[in-house]
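[1] Here is a sequence together with a model predicted from it:
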Amino acid sequence: MANKRKADASVDEVIDPSDMLSFICLGGGSEVGRSCHIVQYKGKTVMLDAGVHPAYEGISSLPFYDDFDLSTVDILLISHFHLDHAGSLPYVLTKTNFRGRVFMTHPTKAIYKWLMSDSVRVSNTTSEQTTQLFSETDHLSSFSQISAIDYHQTLHHASIAITPYPAGHVLGAAMFLIEIAGLKILFTGDYSREEDRHLVSATLPKHVKPDILITESTYGTASHMPRPEKEARFLSLITSILDRGGRVLMPVFALGRAQELLLILEEYWEMHEKYQQYPIYYASSLARRCMTVYQTYIGAMNDNIRSLFRSKMAAIGEAAGKNGQALGGTSPFDMKWVRSLKSLDRFDDVGGCVMLAAPGMMQNGVSRELLERWCPDPKNGVILTGYSVEGTLAKSILNEPTEIQAFKKENTSRRSGREEAARVMIPRRCSIDELSFAAHVDYGQNSSFIEEVGAKVIILVHGETNAMGRLKSALLSKYHDRKDKPRIYNPKNCEELHIPFKGEKIANVIGKLAKHPPHPSHDIDKAIVKTVPEIFAGVLVQNDFKLSLMSPDDLREYAGLTTTTVVCKQRVPLSSAGAGLVRWSLESMFGGIVAVKKEKPSGFIQEVDDDEADDANEKAIQPEPPKETAEHTGDEVYRVMDCVTVACRSGYVELEWEGNIHNDGIADAILAILLSIESSPASVKYSSKPHSHNHDRPSDHANVSLSSRLDRVLWFLEEQFGDNIQPIEPADDVDIAKGQVNMRLRIQVDEHEAIVQIDPLEVECKFEALRQRIMAVLERAIDTVAPFVDLQADNAADGGS
């Protein structure tokens, strides 16, 4: 039986802290970069991504890890291999108290290993920071702690279920569906809904209905150019720069969109012989290694690339001179017109060419060096094809400044007295164009996906403040007129959200209880049966947030638990009070009690164990109790509230019960009565002199006549309705002759009349509000005047199974 969950709880309701979901952005809140989010629910903690900020270096590039105890994290999920989502993972694994499990897809893990190694080497050679966050040794030693997972594979860890789905952003990118105690959370990471040349678009099965959607808002409310138009514009920009004798620089991430752009260029160059004279360079030390990974995981790509792989029969390309080596072969990524370039030292910068160089933000590395070399020439051009993060050179160059600052410091040996070395300014005369091929959703794609998912709570992350704010406003406007409109949040870094999710707690009835379910009485209205739940008595067991109700006898089989019954015994010395007085006193408190048996008096031969033999020796030295009639000779045993056995023996009373909260309370009450019984006036009178009668006279409380109970119930009704109550005389003379009491009443309130039948308890009234009021008064009156034992019997009859 699956757990059902309400959409959410009202703010005014009192919410159990365990039903409160906590969400906090350690990075990626109202910014793009250093993505890291924390989700906490039901004592479980999931961490989403662990990136760095491309605009900063060192400690300042990290998420705000100091604001959260990472030792409490159960699972860390990496959505894809880009540094702004995975760049600080080695730091988390080696420099913090993180003790959880790390999961990513197989392609992501394969590329992440080489990408991080390259990132460490580049930062060590170009960074101005005196200390580094982690070394390559740290990265490689922590790599074994990462576990790989397949798309659509559901994995359980620490009572958390995770399932990755294709996200379409880069090879291996995943959206993660997380389920904790029945609450479903979908984290999209960076995702794309656009079908391109090699990747499948983001997909989610129809049957998956998350309660919470955590989605990117990179482009806010912007709309992308249609794909055919964008590719035509892209190729037009490149050819126009080449036609004027210039060089084309495209800063890209080493892996991701670069492969898509290379496929476009390879196809165009194959069809246009005019441009085959211009080489296409892929400048990255990871080019050849990671192309091998792309070839390995062709099966994880779309039908287009798989079809191309099956049909391509091109010959292996020859070497393309000293500048690089041609890539060729049967794989779509063995390209004829694309050359890999490991280092600029081997690059002969002569004539026009197309250069794809990392990194995409041009903060350092090959792309930065080529920009400084080519930007003074107006024939050259820079085409930015990805998203540009605030604070990076890629973002600032879009404003077309007249100068850019050189990355390396000039020779300042003659200026040693200055605190800071001056930087060289380089004139910028090259053209700057932006044409985004970033695999992120635009507003139309994002809003339609949000509509398809149908989550009641939407959390926006991975977006600049203005873009995220515009997206939130657009979504609020879209859902304004809906009754079930979702709640939308756009938290900032370190801003904690508390979202209530109070769901129904449903338990599966298993074992013996499931074989014999309770059946409603035929006298009960069917409408009432549908609204009033059946009552089961058993042990409630929780395992991985799943509740099961079972008999104590089934605990070993279904829950793996062993049971122990604790039997409690208590002996109270009583020198004068006999069994009759004990019974009378107990009936005064509990109502009717049950006489279980009459044990044989002393003088009869019985088999006894050692303890009973010791008891017999003790009895021998006890003073003789007062004589009673033959009817009370011997030991009397009573059962109180069907849980405590009271044995009245010679000179003492012994109590025995099965230990639990309910039974212990009743036993305490019986002990209080027994400890005061001999000092009560009744006891003094009983033991002052011998007498011939016994105490079989029943307690008035235990044997209340029907007429007396009716009078007490009438007191309650009169307090509520005053003189508006009239008895209805019995119509049958036979009933009057038999002495039966009048059990029917008429209650008149304004123009409404109600007929009350006491036994059985029924109220007939056309006005439902008055009927419910009278029933409430009657039920409260009966609960008040009835003895405890009668109430317990009624409850057992109504709810036992």
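    In hand now; what should we look at?
[2] Only C-alpha atoms from now on, for both contacts and neighbour counts.
    Fine.
[3] Quick one: residues contacting residue 273.
    Residue 273 makes no contacts at all, as judged by CA atoms under 8 Å, 6 or more residues apart in numbering.
[4] With residue 333 as the reference, measure out to it.
    20 Å (CA to CA, to the nearest Å).
[5] Pick out the residue nearest the middle of this protein.
    In the chain, the residue lying closest to the centroid (CA atoms, centre = their mean) is residue 180, at 3.3 Å.
[6] Excluding residues flanking it in the chain, which one is nearest it?
    Leaving aside its sequence neighbours, residue 180 sits nearest to residue 160 (CA to CA, 6 or more residues apart in numbering; 5.2 Å).
[7] what about the one you found, neighbour count?
    19 (other CA atoms under 10 Å).
[8] Pull up the gap between it and residue 760, please.
    Separation of residue 160 from residue 760 (CA to CA) stands at 52 Å.
[9] cool, and residue 127?
    Taking CA to CA, one finds residue 127 at 89 Å from residue 760.
[10] For those two, indicate the residue with more neighbours.
    residue 127 (14 against 8).
[11] re earlier: ok, the residue nearest to the centre of the chain touching residue 161?
    Yes - counting by CA atoms under 8 Å, residue 180 touches residue 161, with 6.7 Å between them.
[12] Residue 734 - how many residues pack around it?
    Using other CA under 10 Å, residue 734 is surrounded by 10 other residues.
[13] is it fair to say it lies in a helix?
    Yes - read with DSSP: H, G, I helix; E, B strand; the rest coil, residue 734 is one of the residues of a helix.
[14] tell me the contacts of it?
    Counting by CA under 8 Å, 6+ apart, residue 734 touches no other residue.
[15] Could you measure from it over to residue 757?
    Distance from residue 734 to residue 757, by CA to CA: 19 Å.
[16] Presented hereafter is structure B, for comparison with structure A:
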Amino acid sequence: MPEIKVTPLGAGQDVGRSCILVSIGGKNIMLDCGMHMGYNDDRRFPDFSYITQNGRLTDFLDCVIISHFHLDHCGALPYMSEMVGYDGPIYMTHPTKAICPILLEDFRKITVDKKGETNFFTSQMIKDCMKKVIPLNLHQTVQVDDELEIKAYYAGHVLGAAMVHIKVGSESVVYTGDYNMTPDRHLGAAWIDKCRPDILISESTYATTIRDSKRCRERDFLKKVHESIERGGKVLIPVFALGRAQELCILLETFWERMNLKAPIYFSTGLTEKANHYYKLFITWTNQKIRKTFVQRNMFEFKHIKVIMPGYCVQGTIGHKILNGQRKLEMEGRATLDVKLQVEYMSFSAHADAKGIMQLIRMAEPRNMLLVHGEAVKMEFLKGKIEQEFSIDCYMPANGETTTVTTNPSVPVDISLNLLKREMALGGPLPDPKKPRTMHGTLIMKENSLKLVSSEQALKELGLNEHQLRFTCHVQLQDPHSDADTLHRIYTHLKSVLKGYTIQHLPDGTVIVESIVIKVSSSAEDSNTKVLLLSWSYQDEDLGSFLSSLLKKGLPSGIC
């Protein structure tokens, strides 16, 4: 049986270093190639030795797909392509291709120029890596080779984030990357076709969380900010420079205008400023409201805002330590800092919560589910809920652990219009993908495609002569009448039972029902024992079986 194999090299029962290896229909695809923000050693990158101990990755991978520009999904890309060695195609959306090298260079500067680390990718390696990128458009089917095709869908989350549908023959996998099922102030909600993949690989960052409504969270956030500045305090909001910074800038800008507040708002120059530039450039990726008002007013040009922890903090980071109540922080060079501030955690994260993950499953209708990018205990809880509600298998492999899913590939077959019309004329129900039904016809293969046609059409197309194949059976019946009278009684009985069928009593001593022929003869041993010969073609196999069962029960006594 065909099978699909999925192995996380990163993000298996963990958040960070997303890198999923998928083997499907003889093709090997790497989904994301990220780094872990909680490590400063070799553990920050995925373990590529799992793919090959020696030699370039080009020999083993058919393509690499990057879901979005966050470093935990693309941070190891230059290391993988330029230092380990990969020359094949790398796919990502246009906004991701534009923003990704900026984040990679920023990360390189911090790691190499400021911290002095070696064995790291260079600025030139980032440029060489990006030359291998092939940009994707949403809903565009891209043929990677003769058998492998991919299609991108809108994921929300950040500008340019995409879910991807991977297909080889009739087998398919959907990888979500990070996504958000709730529209926010600058991005829309994730959406995908009812594509029914063999496996849906989904992030599960907030596997056990069901958030309050967005309006409640925004109101709570603005209230706390307002109270702090009214007391003469200062508010520091550590946030991703791309995505959450823009979301909160729009929220604060709107609130400042409505309340006529004068307190200054600053965001750091550099990344956030560059990000705003790209948000203006790729305005078509934003939500409907932003696009609609863009001509009159660009929402990313802020009047009141001149540093914009509403996101997920990975274990090991400073943000995670502060949120967990640590009052002393050991910094670079062994310096210790006291934490002298009031900390509030308010989730403005652009990840799907548990409710959103269940919503996506209903949307895509996968045959199997696989969870990545989450914490093991929370994933285990969500896994149970998914299996209970959807009656599908759910997997959550750890890093380096392979999940193998056996598939039952469906073979697509075209059905001729004449055959469908004939089925409808016979009173058959309308075709329904959820209710399989039997169709009688002849299967023809032409130019690698299959077509189901009527036998008459098949003979005509193939230039063949027809040969009739008939089934026969004998039924014994106790009846004291003559053979002719018994046949007439059978004819009368069938007329009363089979409404809507063509039944004929012919002069040659036969009764015909559709293609079924019935003849009567007396047994040589006993003239009261009648032997019925039933003969039918394969088209009327069901009706023939029904008649033989009916006549075995005998004839009602009242029939003349």
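    Structure's in. What do you need? All values derive from a computational prediction rather than experimental measurement.
[17] quick one: TM-score?
    Put the two chains on top of each other and the TM-score (TM-score structural alignment, normalised by the length of structure 2) is 0.74; 462 aligned residues with a CA RMSD of 3.8 Å.
[18] coming back round to it: trace the residue nearest to the centre of structure 1 over to structure 2, please.
    When structure 2 is aligned by TM-score structural alignment, residue 180 of structure 1 is paired with residue 168.
[19] these two touch, right, its match and residue 24?
    Yes - in this structure residue 168 of structure 2 lies within contact range of residue 24 using CA under 8 Å: 6.8 Å.
[20] now the helix or strand harbouring residue 718 of structure 1: which residue numbers in structure 2?
    Secondary structure from DSSP states H and E places residue 718 of structure 1 in helix 706-721. Aligned by TM-score structural alignment, helix 706-721 of structure 1 falls on no residue of structure 2.
[21] what helices or strands is that helix leaning on?
    Helices and strands touching helix 706-721 of structure 1, by 3 or more CA pairs under 8 Å, 6 or more residues apart in numbering; DSSP states H and E, are helix 768-785.
[22] Residues in contact with the helix it packs on: which ones?
    709, 712-713, 716-717, 752, 754, 763-765, 791.
[23] Report the contact partners of the match of residue 180 of structure 1.
    24-25, 27, 147-149.
[24] before we move on, what about residue 151 of structure 2?
    138-142, 164-166.
[25] Aligned counterpart of it in structure 1, please.
    Residue pairing (TM-score structural alignment): residue 151 of structure 2 is matched to residue 163 of structure 1.
[26] for residue 198 of structure 2, same thing?
    The equivalent of residue 198 of structure 2 in structure 1 is residue 211 (alignment by TM-score structural alignment).
[27] Does that match touch residue 457 like I think?
    Yes - with contact defined as CA under 8 Å, residue 211 of structure 1 and residue 457 form a contacting pair (6.5 Å).
[28] Looking at these two, which has the bigger crowd around it?
    More crowded of residue 211 of structure 1 and residue 457, by other CA under 10 Å: residue 211, with 22 against 19.
[29] Can you list the buried residues in the top helix by length along structure 1?
    What stands out as the longest helix in structure 1, according to DSSP state H, is helix 106-126. By neighbour count on 16 or more other CA atoms under 10 Å, the buried set for helix 106-126 of structure 1 is 106-112, 115-118, 120, 123.
[30] mean offset of that helix relative to structure 2 (after superposition)
    Compared with structure 2 after the fit, helix 106-126 of structure 1 shows a mean deviation of 1.4 Å (mean CA distance after the TM-score superposition for structure 1).
[31] Who are the packing partners of that helix?
    helix 136-142, strand 146-149, helix 287-296.
[32] What range does the first one cover in structure 2?
    Using TM-score structural alignment, helix 136-142 of structure 1 lines up with residues 123-129 of structure 2.
[33] and the matching stretch, how far from structure 1 on average?
    With mean CA distance after the TM-score superposition for structure 1, stretch 123-129 of structure 2 averages 1.0 Å from its match.
[34] Name the surrounding residues that touch that stretch.
    Outside stretch 123-129 of structure 2, the residues touching it (CA under 8 Å, 6+ apart) are 77-78, 81-82, 101, 104-105, 108.
[35] Pull out the buried residues from that stretch.
    Those buried within stretch 123-129 of structure 2 under the rule 16+ other CA under 10 Å are 125-126, 129.
[36] starting at the chain centroid, how far to it?
    32 Å (CA atoms, centre = their mean, to the nearest Å).
[37] what's the answer for stretch 136-156 of structure 1, then?
    The answer for stretch 136-156 of structure 1 is 22 Å, by CA atoms, centre = their mean.
[38] Strands of the stretch 451-560 of structure 2, start to end?
    470-478, 503-506, 510-513, 516-522, 529-537 (DSSP state E, counting those that start in this stretch).
[39] So for residue 485 of structure 2, which of these sits nearest?
    strand 516-522 (9.7 Å; CA to CA).
[40] what angle separates that closest one from strand 529-537?
    160 degrees (axes from the mean of the first three to the mean of the last three CA atoms, to 10 degrees).
[41] Output the contacting helices and strands for strand 516-522 of structure 2.
    helix 483-497, strand 510-513, strand 529-537.
[42] Would you mind putting those into a markdown table with distance to residue 157 of structure 2 alongside?
    Converted to a markdown table, those look like this (distance: least, CA to CA, whole Å):
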| stretch | distance to residue 157 of structure 2 |
| --- | --- |
| helix 483-497 | 64 |
| strand 510-513 | 65 |
| strand 529-537 | 61 |
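[43] Residue 414 of structure 2: which of these is closest?
    It's strand 529-537; of these, that one is closest to residue 414 of structure 2 (CA to CA) at 24.9 Å.
[44] ok, residues contacting that closest one?
    468-480, 483, 515-523, 544, 548.
[45] could you redo the last one with a cut-off of 6 Å?
    470-478, 515-523 (CA atoms under 6 Å, 6 or more residues apart in numbering).
[46] swap in stretch 405-416 of structure 2?
    Here stretch 405-416 of structure 2 has contacts from 2-4, 170, 450-453, using CA under 6 Å, 6+ apart.
[47] follow-up on the earlier one: as a markdown table, the helices and strands packed on helix 106-126 of structure 1 with distance to residue 474 of structure 1 would be great.
    Converted to a markdown table, these look like this (distance: least, CA to CA, whole Å):
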| stretch | distance to residue 474 of structure 1 |
| --- | --- |
| helix 136-142 | 42 |
| strand 146-149 | 36 |
| helix 287-296 | 38 |
